[in-house]
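Engineer: pasting the structure only:
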């Protein structure tokens, strides 16, 4: 048990993930339904979505194992804290729970669950062309973003079944934008924090370009909400806070400023989902 507690702390921190998944699940369910969200549905969907994100982590551990052994031997799996076989078994156990719970609670959602799993397998195999894909960092990220939208559509299907309304595109764009923000937040670092063999956007493109791309990626979600009539009220927060931060960070390029990229990404995501929950 101590090994698993250490693993989750290092690689899948529940104290960080659970509140964010709980909040975004409530926002998606509120967006999907005009009725108040039932606490039972919210808790179940939160656990199911958390399970999908854990399975993504398991796929990443398998996919990155050789690279981690070479460049990041301090991580939990390369140093022998947890084995890939153990992770696989836990991932399959979680899949069994997801399958049973989805069928029992809202069986039409099984279709979206299966679609999520299929796409996760494709991601784990790097779409069967890993060498070429890794040479295209932007395309690599774009190819992985749809899983975020699929996961949130799976959550919404507990209200909609498979009858998705026209406003689904707003949910999809906010989800894609939030996924991009998380990805950039993890991979924009000051020069002194870069690691040999670890591909980051700040190292590939330079800090100014990486930050501006981060800002534009988040802006897609904001403008989707605003264009659809559900989120202009957040514009002053985003462009009064995030743009000056991105600009100053690009100019300073220091750990003091860049350490907040991931924090601001989380804030940005939370605000977008809250605006989604208030969508008319």
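Structural biologist: Nice, I can see it. In this text the structure is predicted, and so the values were computed from the model without any measurement.

Engineer: can we go C-alpha only for contacts and neighbour counts from here?
Structural biologist: Noted.

Engineer: got a list of what the closest residue to residue 221 other than its chain neighbours touches?
Structural biologist: With sequence-adjacent residues excluded and distances taken as Cα to Cα, 6 or more residues apart in numbering, residue 221 is closest to residue 174, at 4.4 Å. Shown in contact with residue 174 (Cα atoms under 8 Å, 6 or more residues apart in numbering): 220, 221, 222, 224, 225, 272, 273.

Engineer: what do you get for residue 88?
Structural biologist: Residue 88 touches residue 58, counting by Cα under 8 Å, 6+ apart.

Engineer: how about stretch 233-247: buried residues?
Structural biologist: Neighbour counts over stretch 233-247 (16 or more other Cα atoms under 10 Å) mark 234, 238, 242, 243, 245, 246 as buried.

Engineer: between the residues you listed, which is nearest residue 79?
Structural biologist: Nearest to residue 79 out of these is residue 246 (Cα to Cα; 36.1 Å).

Engineer: ok, and here's another one to check against it:
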């Protein structure tokens, strides 16, 4: 079983990169929130590790749950993947999932101050795995799946935000927390839509947003979301790094050009790859700007 799980994690959920992603997601919210609230003295300990571990585990839950839900579809369209190919068994993943979830629940009960939001996160995730008991309606509707499933990333953000607010006695509902919840949510929404945009000649039996609504219309919608995303980032970074804000502006201008080029000729490149590059630059800018602020102050 262990060798099969090693194969699965290597291909579908690489441990080290995903753990680093959890670290970045947690501390980006953590420090951006505190710095925008004027808090410059930090108390980092076991709770922060539990928060990071919870994000890491929850992203793993989403990955495995998707593989379970899409098993029959993957057998037809992606038979080379670890689960549909038979190189890992459903029972292997179920055992792994049970162990990490149990550890996560125990750690949150013992150490965290936002157990209500933790339970809400896991209840939402559980309902997702059962298609909110509306499988026929949701599974057969890509927009419905997006509306019901993608907001879980917002709930994950609120889990971290609530922990920081409770720990440092900050208001849970404020301009900063609302901006943070959305600025950390937009990348997942933008990526989820853009990965299902294809040029007309590349469409297959796989259902995409471009097939449903036309690639131009969907691309313009993603462009709109990108503008909202960058505005929330700029608002949060304004008091931390003006240089970082400049990088964000240049990045979104570059991305705007990419959108326009793709709308004119979708065969030139994959919009998903350009969106990923935009996201990496945006998130890296936020993280680096915060790190430099903590080291040398406002710049």
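Structural biologist: Structure's in. What do you need? None of these values were measured; they are calculated from a predicted model.

Engineer: superposing both, give me the TM-score.
Structural biologist: With the length set by TM-score structural alignment, normalised by the length of structure 1, the two chains reach a TM-score of 0.84; 277 aligned residues with a Cα RMSD of 3.0 Å.

Engineer: re the thing from before, most neighbours among the contacts of residue 174 of structure 1, please name it.
Structural biologist: With neighbours defined as other Cα atoms under 10 Å, the most crowded of the contacts of residue 174 of structure 1 is residue 222; it has 29 neighbours.

Engineer: how far away is the residue nearest to residue 221 of structure 1 from residue 274 of structure 1?
Structural biologist: For residue 174 of structure 1, the distance to residue 274 of structure 1 (Cα to Cα, to the nearest Å) stands at 11 Å.

Engineer: ok, back up a step: name the element the residue nearest to residue 221 of structure 1 belongs to?
Structural biologist: Following DSSP states H and E, one finds residue 174 of structure 1 within helix 168-186.

Engineer: checking residue 198 of structure 2 next. Helix, strand or coil?
Structural biologist: coil (DSSP: H, G, I helix; E, B strand; the rest coil).

Engineer: so what's the residue lying closest to it once chain neighbours are set aside up against?
Structural biologist: In this structure, residue 198 of structure 2 finds its nearest non-sequential neighbour in residue 210, 6.0 Å apart by Cα to Cα, 6+ apart. Going by Cα under 8 Å, 6+ apart, residue 210 of structure 2 touches 196, 197, 198, 199, 200, 216, 217, 218.

Engineer: quick one: which of the residues you listed is most hemmed in?
Structural biologist: residue 197 leads the contacts of residue 210 of structure 2 on contacts (other Cα under 10 Å) with 26 neighbours.

Engineer: that one and residue 27 of structure 2: what is the separation?
Structural biologist: For residue 197 of structure 2, the distance to residue 27 of structure 2 equals 31 Å [Cα to Cα].

Engineer: count of neighbours near residue 51 of structure 2?
Structural biologist: Using other Cα under 10 Å, the number of residues around residue 51 of structure 2 comes to 25.

Engineer: what is the equivalent residue in structure 2 for the residue nearest to residue 221 of structure 1?
Structural biologist: Here residue 174 of structure 1 is matched to residue 183 in structure 2, going by TM-score structural alignment.

Engineer: tell me who's in contact with residue 115 of structure 2.
Structural biologist: By Cα under 8 Å, 6+ apart, the contact set of residue 115 of structure 2 is 108, 109.

Engineer: just the element for the corresponding residue of structure 1 for it, please.
Structural biologist: In structure 1, the residue matched to residue 115 of structure 2 (TM-score structural alignment) is residue 110. Applying DSSP H and E as the criterion places residue 110 of structure 1 in helix 110-124.

Engineer: one more: residue 166 of structure 2?
Structural biologist: Assigned by DSSP H and E, residue 166 of structure 2 belongs to helix 152-167.

Engineer: again with residue 230 of structure 1
Structural biologist: Residue 230 of structure 1 belongs to no helix or strand when assigned by DSSP H and E.

Engineer: buried residues in the helix holding residue 110 of structure 1?
Structural biologist: Residues of helix 110-124 of structure 1 classed as buried by neighbour count (16+ other Cα under 10 Å): 110, 112, 113, 116, 117, 119, 120, 123, 124.

Engineer: mean per-residue distance, it to structure 2?
Structural biologist: With mean Cα distance after the TM-score superposition for structure 1, helix 110-124 of structure 1 departs from structure 2 by a mean of 1.2 Å once superposed.

Engineer: can you state the direction angle for that helix and helix 146-160?
Structural biologist: Taking axes from the mean of the first three to the mean of the last three Cα atoms, to 10 degrees, one finds helix 110-124 of structure 1 and helix 146-160 inclined to each other by 170 degrees.

Engineer: quick one: the residue nearest the centre of structure 1 from residue 40 of structure 1, how far?
Structural biologist: Computing the C-alpha centroid of structure 1 and ranking residues by Cα atoms, centre = their mean puts residue 179 first, at 4.4 Å. Distance, residue 179 of structure 1 to residue 40 of structure 1, using Cα to Cα: 26 Å.

Engineer: likewise for residue 224 of structure 1?
Structural biologist: On the measure of Cα to Cα, residue 224 of structure 1 and residue 40 of structure 1 end up 30 Å apart.

Engineer: tell me who's in contact with the alignment partner in structure 1 of residue 274 of structure 2.
Structural biologist: With TM-score structural alignment defining the correspondence, residue 274 of structure 2 maps onto residue 261 in structure 1. If a contact means Cα under 8 Å, 6+ apart, then residue 261 of structure 1 has 185, 186, 188 as its contacts.

Engineer: and in structure 2, which of those residues remain?
Structural biologist: Mapping these onto structure 2 (both residues aligned by TM-score structural alignment, their matches' Cα atoms under 8 Å) leaves no pair still in contact.
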